[in-house]
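# when you get a sec, could you give me coordinates for this:
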Amino acid sequence: MSHTLRFGTTLLAVLLGTALAQGGLEAHPMSIEALRQGSYPGSAITLEQTLAPGANYRRYIASYRSEGLKIYGLLTVPNGARPRAGWPAIVFVHGYIPPAQYRTTERYGAYVDALARAGYIVFKIDLRGHGNSEGTASGAYWSPDYTIDTLNAFASLRRFPQANPERIGIWGHSMGGYLALRAMVVEPRIRVGVIWAGVVGTYEDLLYRWRRSPPAQLPPGALRRRELFLARYGSPESNPGFWASITAHNYLERVGPIQLHHGLADTVVPVSFSQRLAQYLRAAGRPYELFTYPGNDHNLSQSFSLAMRRSVAYFDRYLKR
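Purely as a prediction, here's the structure:
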């Protein structure tokens, strides 16, 4: 995408946002302006079950409320006396896992452990329709539901007595990176974000530059929802204002610092997605870091320890200092 097109679509998004604010247009539920106008009160976090502890932290199955739905997650809390202002905290958003196969305590164990050991409350949320969470698993890219769950998780952490409400960041992998980015452009109080192998391309990227392999990576109904969107709203070329309005890249003016990680051998999500977001962040004058890893797959398996050390250091910089 050229600089001319990028700033052109940004201008379209700004004009569209102005019209929405003045009541001249009805915001689509997927648009950033509609999400910014929404309410995400979260709820008290309920400790549902105590699990075996980690090395220096406690583990729980916990729940919160999102649009009236009971959403579960894995919650860790550091051992020791609570700091006067509370512990720094991280909303942890997982990548795509078939909802019927998802289990709260399975997968991402090493990721959560590394962040929890570093002295953070970590809340790995399940999203609606996953595991025991109520609601229907609607997918991330053509519905606002998962973004709303993420925003309500952030609000719930702010209400959690052990957490410092002013020092909360977000971590996302793959699909979770898409949700983390959208949550950050909607909610500027999210202090910092770290995204691994994120689906953080523009909607033009998602539509035309994403060949996912194997086909099992596609959530049920994703292609149909994509085609319904195109049939109803037209292509980005024929209806650029609409597609600009739902693309987070055009609303980076309030976003906090973001650190991006991507493997150069990733066959699931193109590294160009992270590189493109870095270009947008640089153009918007927002702080960011981009790390790429030669020979690394979608999970950064070959450089996991290095990528995690960098992630913890980035969170420390903005949440502990």
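# only C-alpha atoms for contact and neighbour calcs from this point on.
Noted.
# gap between Asn164 and Ala155?
Counting by CA to CA, to the nearest Å, the separation of Asn164 from Ala155 is 12 Å.
# can you check Pro188 too?
Look at Pro188 and Ala155: by CA to CA, they are 12 Å apart.
# before we move on, which element is Phe304 in?
Following DSSP states H and E, one finds Phe304 within helix 304-319.
# quick one: contacts of that helix?
88, 111, 114-115, 118, 167-169, 191-194, 259, 261, 300 (CA atoms under 8 Å, 6 or more residues apart in numbering).
# what's the most distant pair in the residues you listed?
Distance extremes for the contacts of helix 304-319: the farthest pair is Arg167 and Leu300 at 26.7 Å, using CA to CA.
# give me the buried positions along the helix ranked longest in the chain.
With secondary structure taken from DSSP state H, the chain has its longest helix at helix 3-21. Within helix 3-21, the residues that count as buried by 16 or more other CA atoms under 10 Å are 6, 8-10, 12-14, 16-17, 20.
# now the other sequence, so there's something to compare against:
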Amino acid sequence: MGKRLRTIILRLIGVMLVASWVAAGLLAVGAYQVLARTQPGCPDLQAYTPAEYPIPGQDVTAPYMMPDYETVTFPSRGTGIDLSAFYIPAADDPAAAPAVIIVHGVAACKNSPNVLLPAGMLHRHGFNALVLDLRDHGASGVEDSYHAAATEEYLDVLGAWDWLVHEVGIAPDRIGLFGYSMGGAAVILAAAEEPQVAAIWTDSAFADVEMIIDGLVESAPGLAWLKPLSLAYGRWVVGDDLLVNKPVEAVARLDKRPLFMVHGDADPLVGVEHAYALLEAYPAAELWVTSGSSHVESIYDNFDAYERRLVAFFERYLQHAADKPVFQKEGDS
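So this is what the prediction gives:
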């Protein structure tokens, strides 16, 4: 083989290697975009407010509407990112009522009907509600248009908690947290960080985002090599390490505080094994596995039971008025 031909072949090999690495990098970026990209502004849900939103499967919806609300802003704890939220004060004596912060999941926002519904359930039983837009979602500040799998968003939950304590004047032992999906992971991390958080409710929360990623890899084993490349892109380019500060590790720091977890056994996105992993890590938690429910659908599939359990849990642990009985619904079990 002549020297010139050998040089040409080596250059072609080099070009092919570079091209393959570029292609791999583009695929890794694309995979990370699918996994973590958000849609700030929540344009498809802006028509919904606490005063008017749909409740599938329910003929009577008026008791869950909240016409007297205000949109408030405050900073995330320690970051300065401006956050937006709906604040719905209790109808009777808001200063004396407990409060619950409601937190959405990925690609949702404070306008999402399934986020407004638990606020409505609690509000009609005398609670203040604060429905939060996490960073890079809804009307809150845009950091990078990627979520960080709750590893940063928990600071937004703490910003909401700080606002209720320092601006509204609600005592810490009368403030609870509610979170769906990634919001559930965020409220666990927030409570682990802030020892004064009084009580936590999660629905479809993940224990460890790596379990979700590994499940995706198992469904497409030929693309397993994308996992480390995609996570490296997130870590070094976006600046988010999705694998730090895992809820399944943080939950032990709740230190016997009340945690109630709801999870559907037909959840295709965050399998029920996440709930069992959290329960194993924190045996003090209560777990309600709902039969046949998909991701964040338990509240619709078990409407009456969900309301009863939700209200009773926070009435019990947020030091509700002594003369107000724990909510019970006739015929509910």
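# what about the strands in the stretch 151-300 of structure 2?
For the stretch 151-300 of structure 2, the strands defined by DSSP state E, counting those that start in this stretch occupy 175-180, 199-203, 259-264, 286-290.
# with Pro144 of structure 1 as the reference, measure out to the counterpart of Gly264 of structure 2 in structure 1.
In structure 1, the residue paired with Gly264 of structure 2 according to TM-score structural alignment is Gly263. Computed with CA to CA, the distance linking Gly263 of structure 1 and Pro144 of structure 1 is 28 Å.
# who has more neighbours, these two?
Between Gly263 of structure 1 and Pro144, counting by other CA atoms under 10 Å, Gly263 is the more crowded of the two (24 against 20).
# just give the number of residues close to the residue mapped onto Pro165 of structure 1 from structure 2.
Under the alignment (TM-score structural alignment), Pro165 of structure 1 pairs with Pro172 in structure 2. Neighbour count of Pro172 of structure 2, defined by other CA under 10 Å: 19.
# and what of Thr73 of structure 2?
Neighbours of Thr73 of structure 2 using other CA under 10 Å come to 18.
# wait, is it part of a strand?
Yes - under DSSP: H, G, I helix; E, B strand; the rest coil, Thr73 of structure 2 falls within a strand.
# which residue lines up with it in structure 1?
Per TM-score structural alignment, Thr73 of structure 2 is aligned with Ser63.
# who does the lengthiest helix in structure 2 touch, helix- and strand-wise?
In structure 2, assigned by DSSP H, the helix with the most residues is helix 3-36. For helix 3-36 of structure 2, the packing partners by 3 or more CA pairs under 8 Å, 6 or more residues apart in numbering; DSSP states H and E come out as helix 226-233.
# other residues contacting the helix it packs on?
Defining contact as CA under 8 Å, 6+ apart, one finds that helix 226-233 of structure 2 is touched by 24-25, 27-29, 31-32, 213, 217, 241-242.
# can you pick the most crowded of those?
Ala28 (23 neighbours).
# please report how far it lies from Ala285 of structure 2.
On the measure of CA to CA, Ala28 of structure 2 and Ala285 of structure 2 end up 37 Å apart.
# and Leu226 of structure 2, by the same measure?
Relative to Ala285 of structure 2, Leu226 of structure 2 is positioned 35 Å away (CA to CA).
# is the residue lying closest to Met182 of structure 2 once chain neighbours are set aside within a helix or a strand, and which one?
Once flanking residues are discounted, Met182 of structure 2 sits nearest to Gly105: 4.7 Å by CA to CA, 6 or more residues apart in numbering. Take DSSP H and E as the rule and Gly105 of structure 2 turns out to sit in neither a helix nor a strand.
# tell me the contacts of Gly105 of structure 2?
Gly105 of structure 2 neighbours (CA under 8 Å, 6+ apart): 179-184.
# if we go to 6 Å?
Gly105 of structure 2 makes contact with 180-183 under the criterion CA atoms under 6 Å, 6 or more residues apart in numbering.
# how many other residues sit next to Val34 of structure 2?
Other residues near Val34 of structure 2 number 10, with proximity taken as other CA under 10 Å.
# what residue of structure 1 takes the place of it?
Under TM-score structural alignment, Val34 of structure 2 pairs with no residue in structure 1.
# all helices of the stretch 151-300 of structure 2, in order?
Using DSSP state H, counting those that start in this stretch, the helices assigned to the stretch 151-300 of structure 2 run over residues 154-163, 182-193, 209-219, 226-233, 247-250, 273-281, 298-301.
# among those, which is the most enclosed?
Neighbour counts (mean count of other CA atoms under 10 Å) averaged over each of the helices of the stretch 151-300 of structure 2 peak at helix 182-193, with a mean of 28.
# quick one: that one aligns where in structure 1?
Going by TM-score structural alignment: helix 182-193 of structure 2 matches residues 175-186.
# how near is Arg309 of structure 2 to Glu153 of structure 2?
26 Å.
# show me which of the two is the more surrounded one.
In this view Arg309 of structure 2 and Glu153 are compared by other CA under 10 Å, and Glu153 has more residues nearby, 25 against 19.
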